[in-house]
Every structure is written in C-alpha cells, then in structure tokens.
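Chemist: my questions concern the predicted model and sequence given below.
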Amino acid sequence: MAPAPPTPKPAPPATSAKPISCTGKIAQTRPVASGTGPGGSLVSTGSPAVALTFDDGPDPINTPKILDELKQCGVKATFCVVGFRARDHPEMITRIAAEGHTLCNHSWQHLFDLAKRDDAYIRKDLENTNKMILRAAPGARVAYFRAPGGNFTTKLVRIASELGMKSIYWHVDPRDWESAKFGKGTAMVNHVIAAVERDVRPGSIVLSHDNGKPDTIVAYRTLLPWLKARYTLIALPDAPPPPPSPAPATPLP
C-alpha cells in the first residue's frame, strides 16, 4: 500500500502590511492653491496646509485600512460619508471621530442630481445624514458638506450653510474612480500617485475615495510619506471659529 500523502500544513496567518515611515522634510516652492468651486464651494484650505479628503464611505474593508495608514503617519484627514453607509456601519463613524478626523456630510444616498430636488427634499436628505453621523459620534460636529459628484449649485451651498456646513469641492482630483480609463491594480495605484504628486499645491483640498477603492488605499502608502515630507497635512477644522477678541478699551482723555 502506498504511503498516505503528508498532511498539508495550514497556511500562515496573513500579516499586516509593513508600517509606513513618514519622516523628513523637503521644502516646496509651488504656488498656493486658490479659486472657488461651483456654487461658491471651497477648493482650498485657506492656508498653506493641505487637506486630504476621502469620499463615499464608510467602507468596512477599506476605511479601517486608510485609518491605519493615517495613524502610522500621524496624519488627520476629512471623511465625507454617505448617510445610509453611516447608518449601516456606525462603528466606522465612531472610529473616525475618535481618532481625530473630521466628518463631512456627503448626502444620504449619493444622488448626482440632488441639486435638482426641491429645497425640502435637500434639507431632509442632509439632516438625515447628519443624524446618522451624530448618532454614532455624538460629540462630533459636522461642519462640511460635499455634493455627490461635486455637483454644487448656489442652492445646495445655501441650504448646507443654513444647516451650519461649509461646502467643499476640491483642488486635486486623481479620478481614482475612473478605472475604465486608468485601469485597476498597479496601473491605478501608479496613476493616483502620479496625479496627486503632480497637482498638489500648498492649500490644496485633495479628493480621494475609500469606499470600494482598494487601489487608492495602496497608493496612499506611497503618497502619505511623500506628502508629509513636503506639506502640513490637516483635517479641515470642525470647530466653530473662536469669537473675536474684544477691542481694547480706549482710555479716557
């Protein structure tokens, strides 16, 4: 009788990716980002700092990965989340807030024609999204809104403002969602890296996506050290501006 084949050894457990090292500084001389987006939305931070923004989540697979990368580099970012996904994955919203990132309203279900709806519909959409965010992160403040697809109008900007939110567009868009043009896997990773490195400026708001975009997560393993060496990276401030200091009293003659 032939000897029994050896019992196959179980595969070793998957190990996490090697930690990212974000050290060193490289001076930059690029011009500061400026201008406005559609409807008067913001395209820049208003300072030399650069803001990384991640849209369409939270994603239970990809959002934890980008959060891990940001933590390794000591970087804070802004997450523009979709209302029904915030409802379905509240633990991700809780973690985003707990780790010091800014939360941004990206509408309830990412309707590209949201601006064409009536005012009451838009207001309810944004209010319901904020409700889900704050249910998971009661201490957070949702100070920003990003229209699906960046399809801002003055009406959308106005309604968001009435709800206490600034409207943010972007200055850098690597189009990480356009796989039909740029490919997937290594091709997309290399495209995202090249596009961000080429276009970023002091003050840029950078658009990326965490939901369903694993190639973007891989790209940021290279981008985070590159960006941090050259720019101050911030989460968009989510606290109301401090009240102005009172003018000093004028001494009596």
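Modeler: Thanks, I have it.
Chemist: only C-alpha atoms for contact and neighbour calcs from this point on.
Modeler: Will do.
Chemist: part of a strand, is C104?
Modeler: Yes. If the criterion is DSSP: H, G, I helix; E, B strand; the rest coil, then C104 is within a strand.
Chemist: for it, which non-adjacent residue is closest in space?
Modeler: C80 (4.2 Å; Cα to Cα, 6 or more residues apart in numbering).
Chemist: for the strand or helix carrying that neighbour, give me every contacting residue.
Modeler: Following DSSP states H and E, the helix or strand that holds C80 is strand 78-81. Applying Cα atoms under 8 Å, 6 or more residues apart in numbering, the contact partners of strand 78-81 are 51-58, 96, 101-107, 145-146, 235-236.
Chemist: what about that strand, distance to the chain center?
Modeler: Distance, stretch centre to chain centre, for strand 78-81: 4 Å (Cα atoms, centre = their mean, to the nearest Å).
Chemist: below is an additional structure, to be compared with the one above:
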Amino acid sequence: MTRRLAVATALVVLTLLVGSRWVTNRSAVLANQRTTVPASPTSPKASPPPSAEPSAPPTQVAAPKPPTAKRAGSGPFGSLKLTGRKTVALTFDDGPHPVWTPKVLDQLKAAHVKATFCLVGTEVRKYPELVRRIVREGHTLCNHTWHHELDLGTKKPAVIKANLEKTNREIRKAVPGVKIGYFRHPGGKWTANAVKVARSLGMLPLDWDVDPRDWDTKDAKLIRSRVIGGARSGSIILMHDGGGDRKGTLSACPNVIKNLKGRFGIAPLR
C-alpha cells in the first residue's frame, strides 16, 4: 500500500515537470516567431498617422484705401474748389497790373510763398514783363479769359475755345512754352461748356473756397477777417491784384499770409 502511494506520487511529480518544460518551450517558440517571422507580403501595410488637416487660408481683407484728395467735383460743374491737401492756395485775379502786381509779388517773395495768378489776356499784352517775373519767381499761371468776359460760358463752345486759345497765345508770347494748367471763369459763372472746353485745352477749371470780396471793398481789416475766418484745410483763397484799386488787399496780405502759413501752410497749385 505504501509502495503504491509512493509510485503514484512519483508519477504525478514527473507529469508536472514534463508539462512545465513543454509550456516553457512553447512560449519560447511563440516569442521567437513574433520576432523573426517576416510579415506576410499580403498583410496590409500599417497606415501612417493621419497628418494634420491643412488650415484654411485666412480670409483676405482688403486694406482700406487712403482718402482720395477732394479735387474735381467739389465746385460747380466739377471745378476745383479745394486743394485736396491740408495746405491752402492763394490766387490773385485780373492782373497783371503795373502798380499792384509788383507789390503783391514783393510780399510773396518776402514770405517765401508761391501763389497762382489768373491773367487777363488784354493785360498780359500790355505788361508781358510782369508775366515773365511771375513765372521767374515760381508762381503758377491761370487763364482768366481775354477781356474778363463774365458771360463767356453762355457762348457756343467754339467761341469759348477761341477766347481761351487767344489768351493762352498771348501768355506764351510773353513766356514761350510756359505751362498754363488752370482756367478761372470771371465771376465764377461756370457752365458745362466752359468747363468742357477748358479741359479739352488741358486746363483744370479753378474755382475757390473763400471769397473776401476784396473786389468790392478797400477795408483791409474786413478783407483780413473774411479770409482768416473763412479759411479751412485745403481752401483756395480768391483775391485780386488787378481790376481796380487794391490797397486794401495789399494791406491785408501780410497778416493773411502769416496766419494761413501758421495754421495750414501755403502751397502753390501745380
């Protein structure tokens, strides 16, 4: 009995030892297969990690456009009423005059300021040397009709054109080849035909923003207060160096120039 029990115990131990070795060997085989057996050629390839989705392009926002200088269109029939800049412009009409034009030029020269002179053809014929001085000192020229015809704009286009061309020829007789970039209708009595003809001849129609009515008064204080009180950024100032007694204008000019230079700056029309 004891011997049988011993034999049975021995068989159980042997069985356990054999089974343990078999399990160990099988695990080793499986491990070896995982590390040495190549993947089947028919096995699907591993998918690469998904790449990040391309970001949508940012919405393109148009840059704001800089403010357009207010030039054409601000005055009657698209005439030029403002300079389109901060600086203001001085303009003098109805010359050249043998007494007043030289004195105005002297004041402008002393103040280092340039202006625009709106010339009447018949006066240019009388005083061409003054036109030459105006140009020599760097001022801008403007056609102001042949004989200051207030009703010119009501005429037929052919009549308007002949008048302006005659005036330009007289100006260029004094200063050959000079640029005449502007036309100012007497009294500001603009018409569509006057503007159209001036533009066809390469001249911008020149209106104004401030009129101190120096053609109607000799009171220098009144002229000065009207200009200084009415001026704003970009103003075109109307004054006169011809057509009558301009003592009031001449007396007002130094203070007007000093004030406008300090507040806005004065620059010529080009």
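Modeler: Right, received. Where do you want to start? Bear in mind the structure is a predicted one, so any value in this text is a computation, not a measurement.
Chemist: how are the helices of the first structure distributed by residue range?
Modeler: 62-73, 83-88, 90-98, 119-136, 154-162, 179-182, 186-199, 214-230 (DSSP state H).
Chemist: so for A33 of the first structure, which of the ones you listed sits nearest?
Modeler: Closest approach to A33 of the first structure among the helices of the first structure is made by helix 186-199 (9.8 Å; Cα to Cα).
Chemist: so which elements touch that closest one?
Modeler: helix 179-182, helix 214-230 (3 or more Cα pairs under 8 Å, 6 or more residues apart in numbering; DSSP states H and E).
Chemist: how about JSON lines for those helices, with distance to L42 of the first structure added?
Modeler: Shown next, in JSON lines, are those (distance: least, Cα to Cα, whole Å):
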{"stretch": "helix 179-182", "distance to L42 of the first structure": "27"}
{"stretch": "helix 214-230", "distance to L42 of the first structure": "21"}
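Chemist: return the most buried member of these.
Modeler: Here the criterion is mean neighbour count by mean count of other Cα atoms under 10 Å, and of these the winner is helix 214-230, at a mean of 20.
Chemist: mean shift between that one and the second structure?
Modeler: For helix 214-230 of the first structure, the mean deviation from the second structure after alignment is 1.2 Å (mean Cα distance after the TM-score superposition for the first structure).
Chemist: which residue range of the second structure does that helix align onto?
Modeler: With TM-score structural alignment applied, helix 214-230 of the first structure matches the range 247-263 in the second structure.
Chemist: what's the closest of the helices and strands packed on helix 186-199 of the first structure to D199 of the first structure?
Modeler: Using Cα to Cα, the nearest of those to D199 of the first structure is helix 214-230, at 11.6 Å.
Chemist: tell me what angle the closest one forms with helix 62-73.
Modeler: Interaxial angle of helix 214-230 of the first structure relative to helix 62-73 (axes from the mean of the first three to the mean of the last three Cα atoms, to 10 degrees): 20 degrees.
Chemist: for the counterpart of L222 of the second structure in the first structure, which non-adjacent residue is closest in space?
Modeler: If you follow L222 of the second structure across to the first structure using TM-score structural alignment, you land on H191. Leaving aside its chain neighbours, H191 of the first structure sits nearest to F182 (6.9 Å; criterion: Cα to Cα, 6+ apart).
Chemist: then R125 of the second structure?
Modeler: With Cα to Cα, 6+ apart, the residue lying closest to R125 of the second structure is E170, at 6.4 Å.
Chemist: can I assume the one you found is in contact with K126?
Modeler: No. E170 of the second structure is beyond contact range of K126, at 10.2 Å (criterion: Cα atoms under 8 Å).
Chemist: looking at the two, which is more packed in?
Modeler: In this view E170 of the second structure and K126 are compared by other Cα atoms under 10 Å, and E170 has more residues nearby, 19 against 12.
Chemist: the first structure: which residue goes with the more buried one?
Modeler: When the first structure is aligned by TM-score structural alignment, E170 of the second structure is paired with M132.
Chemist: separation between that match and D173 of the first structure?
Modeler: To D173 of the first structure, M132 of the first structure is 27 Å away according to Cα to Cα, to the nearest Å.
Chemist: next: P90 of the first structure.
Modeler: In this view, P90 of the first structure and D173 of the first structure are 27 Å apart by Cα to Cα.
Chemist: perfect, I'm done here.
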